[in-house]
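K.L.:
When you get a sec, could you give me coordinates for this:
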Amino acid sequence: MTQRTQDPPMQIAKQRFKLRGWITSRLWAQVMAGMILGFGLGLLLSEATGLVQPDTAEVIGIWLALPGKIFLALIAMVLIPLIFSSIVGGLSGAGSGEELRSVGLRLAAFILSTTTVAATIGVMLAQWLKPGEGLAGFSAGPADPALVDLNGAIPDVPDQEAPAALPDMIVNILPTNPTASIVQGDMLAVVVLALLVGISVTQVQDKRAAPFLALMDAVLSISMNIVKWAMFLAPFAVFGLMAQLVMRMGFETMLGISGYVGSVLLGLAALLSLYFLIALLFAQVTPVRLVKAAGSNLLLAFSTSSSSAVMPVTIQTARKLGVPENIANLVVPLGATMNMAGTALYQAVAILFLAQLAGVDLTAVQISVVVGTLVASSIGAPGTPGVSIAILVNVATNMGIPVEGMVIILGVDRLLDMCRTAVNVTGDLVAAVLLRAVGRNPVETA
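P.N.:
Prediction:
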């Protein structure tokens, strides 16, 4: 008897079932779907369409963003214990003091070199494309205080008003009051404290350190379990945050400063290509393998604009790429706090953009100072949304560049923040795969 072919409705139902199973088993596909749907809904609710009143659209946007805020709050709740326990555990499992020094020196060299290259790329692109000259004269009038609330709307960063303050800045890195640093969410202080505790643990007898390390392992496991719960909200978080962003910004803002946005995106693309090249040449990890392993990770970083918020996922991605657990637990938290090459590139373009807007010509020496300052500032900047704007204002003011043009930068900062965060997270993963050979279980090349 010949086998009967399935009816078309049955075939369609079977294909739908396969598609549903494919999407539900892949977080990156869910996140991508949420991003696309959120973008479309944001366009429908934007002021340009006129489908709803702006006040009503704003209320809808707030409710749409609720899952995203809950997602970020859950991550923020466990972020400090997760960072502390992962760094301490990573240091204790890094092996001998010589191996530990090797990891630290290689990571420091990677961060310093890539951040310097990134800032230089930003300067070169801004000098070549000159995105601010097309809008020359914009800054003749004063900025709208409602749009540029530099005191209230932007997170605080350490002041950089004079070179004489540098010794104080170095001393202030040490968490003299660890409890206050934890309460205030000072990630750099928490990282420094974890580094000091982790190094000290490696020099204590195993018997005495064992209970403390067992506690750190339990804290890390509990924190990662809460992160696993939060990941169920990730697609809905991306959907709501994307819809709110597109609804508020619209296409008009993007079209008005396409030169500036294009310069930053071109620079980030160049930096991303550099990361891919480094991973391929020095770690034998192909771009395809890297993107395949980190797809959902990078989409989450793009949507949340926070390398710290997605740090637990980045650790898991590093493990997928064959990075030993002790190296991943050490390198990724440090990278999420200090590896901000994408931010340095963005700030370099923005500084020269502001100078071109105001008609200020910077000398080669001044540009070199800008690069050095941005490298130092980016390495110590928290991996949270908006903090780069505060650094940008400080550097521009110190260089005598008017900041009235910040109105333009603030209009698209959220979008560019999303892009540079994804690049920063890629840099963290590349750093991890570069340092995996220091671990105990090197992996096969891709």
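K.L.:
C-alpha from now on. contacts and neighbour counts both.
P.N.:
Fine.
K.L.:
can you count the residues close to the nearest residue to residue 409 once chain neighbours are set aside?
P.N.:
Leaving aside its chain neighbours, residue 409 sits nearest to residue 350 (7.6 Å; criterion: CA to CA, 6 or more residues apart in numbering). A count of neighbours around residue 350, defined by other CA atoms under 10 Å, yields 27.
K.L.:
Next, the structure of the following sequence, for comparison with the previous one:
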Amino acid sequence: MVMGKAQEKAAGMPLHWKMGIGFAAGLLVGLVVHYLAADAAWIKQVITWVTTPLSTIFLNLIFMLIVPLMFSALVIGVAEMGDVSALGRIGWRTLGYTIVLTGTAVAIGLVMVNVFKPGAGVDPVMAQAMLAENAQRSAQIIASLDNQPTGLEMFLSIVPSNVLAAASSNGAILSLMFFALMFGVGMVLSPAEKVLPLKKVIEGVFEVSMTLIGRVIRLAPYAVACLMFNLVVVFGGEVIVRLGAYVLVVVAALAVHMFISYSIALKLSGRSPLAFFRGTQEATLMAFSTASSNATLPTALRVADQIGLPPKISRFVLTVGATANQNGTSLYEGVTVLFLAQFFGVDLSFGQQVLVMVVCILGGIGTAGVPAGALPVVALICGMVGINPLGIGLILGVHHLLDMCRTALNVTGDLVLTSLVAAHEPAQAEGATALASDRQD
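P.N.:
Reported below is the predicted structural model:
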């Protein structure tokens, strides 16, 4: 007991508390500067030469290590399953639960936006001003759609013709995961004694990646402070109140899915929702701060171990889920499309809303787990149902705040998904439940 307290004291303040302090500090200082000296030349210099470079370096360090981490985690997760039938069983369960959770999220969002109709209350003058301010960026986002594969091309692009090219492209992350999946299957099918040295090398890559990210993550509180300062010093209080009705509907829908849908899913997996949310708060806060599922993957993997999820399942499900299980993204896309439809007076039929729901589910699977990864998908869906895609300029002022909120839901959803999948693996479920019970005691 004494040793445990000594170790806890030596560890110092938990990381999520440090990140919370950094978040609050950046928010408060940004608000003060916004209202006292937002137009001062020295503020622009601070943003350009201090806060933006620091936050960018932090995110780049994380993204630099994501490719080796994702590859090694997925390969090891597949290889440790021991047989292809186990992989198939877990893979199909992961896909099934992903569709159910994502479909539920989109349905919640569509119901709430139809009930509260946030687009009907937007000030047209302010909206037009926002469109004018963000016209150039909106055009750039829409132009990026020309480089996005669609239909059969999207399906075929999952199988990479060049693995190195896939590893160097954010948009090809599914291709990289497919290669890692096939590589892991190949290791399972090969003689164990011949692939054992290779497995140890890949395990070494995983450990080195986690160690380096553990060092980098110590910079998170400072990076979070810089990110929040940059956001608030530009928009001030308007980052919260601008398009208030739209923001409230998105946040409320995310909260309903987080605390009701996920609680039900956790009960079905045999876990206490309260203990789960308490145990995963570090990953949730990290996701909220960085607005990136991929950047939060290392933290999510560590948290999964801490709450007693089986490593061989969590490495597989969390790595895949960082790109494929994005409940918050799908919900956000659905609410945003209907909000823009209400604002522009486009009356969407029930069939069109079902189409929006289906595309949002697919879009959640294919959206890159990086900041602002949902915007091109929103523009694409708008064009499909007759809404001016340039309308995304309306929500750019508050997009980053909502991006942070939906990413927090995405990462928490990945951990919920892992709990559901693990609960149906008898040997794993028994050990994980026992460990979770011990941690609660």
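K.L.:
Run through the residues that contact the residue nearest to residue 409 of the first structure.
P.N.:
The contact partners of residue 350 of the first structure, by CA atoms under 8 Å, 6 or more residues apart in numbering, come to 260, 392, 409.
K.L.:
correct me, but residue 27 of the first structure touches residue 296?
P.N.:
Yes. Between residue 27 of the first structure and residue 296 there is a contact under CA atoms under 8 Å: 5.9 Å.
K.L.:
Which one of those two is surrounded by more residues?
P.N.:
residue 296 (23 against 20).
K.L.:
Now do the more buried one against residue 422 of the first structure, distance only.
P.N.:
To residue 422 of the first structure, residue 296 of the first structure is 11 Å away according to CA to CA, to the nearest Å.
K.L.:
Next: residue 267 of the first structure.
P.N.:
As for residue 267 of the first structure, its distance to residue 422 of the first structure is 13 Å (criterion: CA to CA).
K.L.:
need the helices for the stretch 251-400 of the first structure, in chain order.
P.N.:
Assigned by DSSP state H, counting those that start in this stretch, the helices in the stretch 251-400 of the first structure fall at 258-283, 287-304, 311-320, 325-338, 341-358, 364-379, 387-398.
K.L.:
between these, which one is nearest to residue 441 of the first structure?
P.N.:
Nearest to residue 441 of the first structure among the helices of the stretch 251-400 of the first structure is helix 325-338; the distance by CA to CA comes to 9.4 Å.
K.L.:
which residues in the second structure does that closest one match up with?
P.N.:
Matched against the second structure by TM-score structural alignment, helix 325-338 of the first structure falls on residues 311-324.
K.L.:
The matching stretch vs the first structure, average distance?
P.N.:
Following the fit onto the first structure, the mean deviation recorded for stretch 311-324 of the second structure is 0.9 Å by mean CA distance after the TM-score superposition for the first structure.
K.L.:
who touches that stretch?
P.N.:
Contacts for stretch 311-324 of the second structure (CA under 8 Å, 6+ apart): 70, 73-74, 76-78, 80-81, 90, 94, 98, 173-174, 177, 293-294, 297, 300-301, 304-305, 364-369, 410-411, 414-415, 417-418, 421-422.
K.L.:
One more: stretch 193-204 of the first structure?
P.N.:
Residues contacting stretch 193-204 of the first structure (CA under 8 Å, 6+ apart): 84, 85, 87, 88, 89, 90, 91, 92, 174, 175, 178, 209.
K.L.:
And stretch 237-252 of the first structure, by the same measure?
P.N.:
Residues contacting stretch 237-252 of the first structure (CA under 8 Å, 6+ apart): 31, 34-48, 57-58, 61-62, 64-69, 71, 300, 303-304, 411-412, 414.
K.L.:
From residue 327 of the second structure, how far out is the aligned residue in the second structure for residue 254 of the first structure?
P.N.:
Using TM-score structural alignment, the equivalent of residue 254 of the first structure in the second structure is residue 240. Per CA to CA, residue 240 of the second structure is found 23 Å from residue 327 of the second structure.
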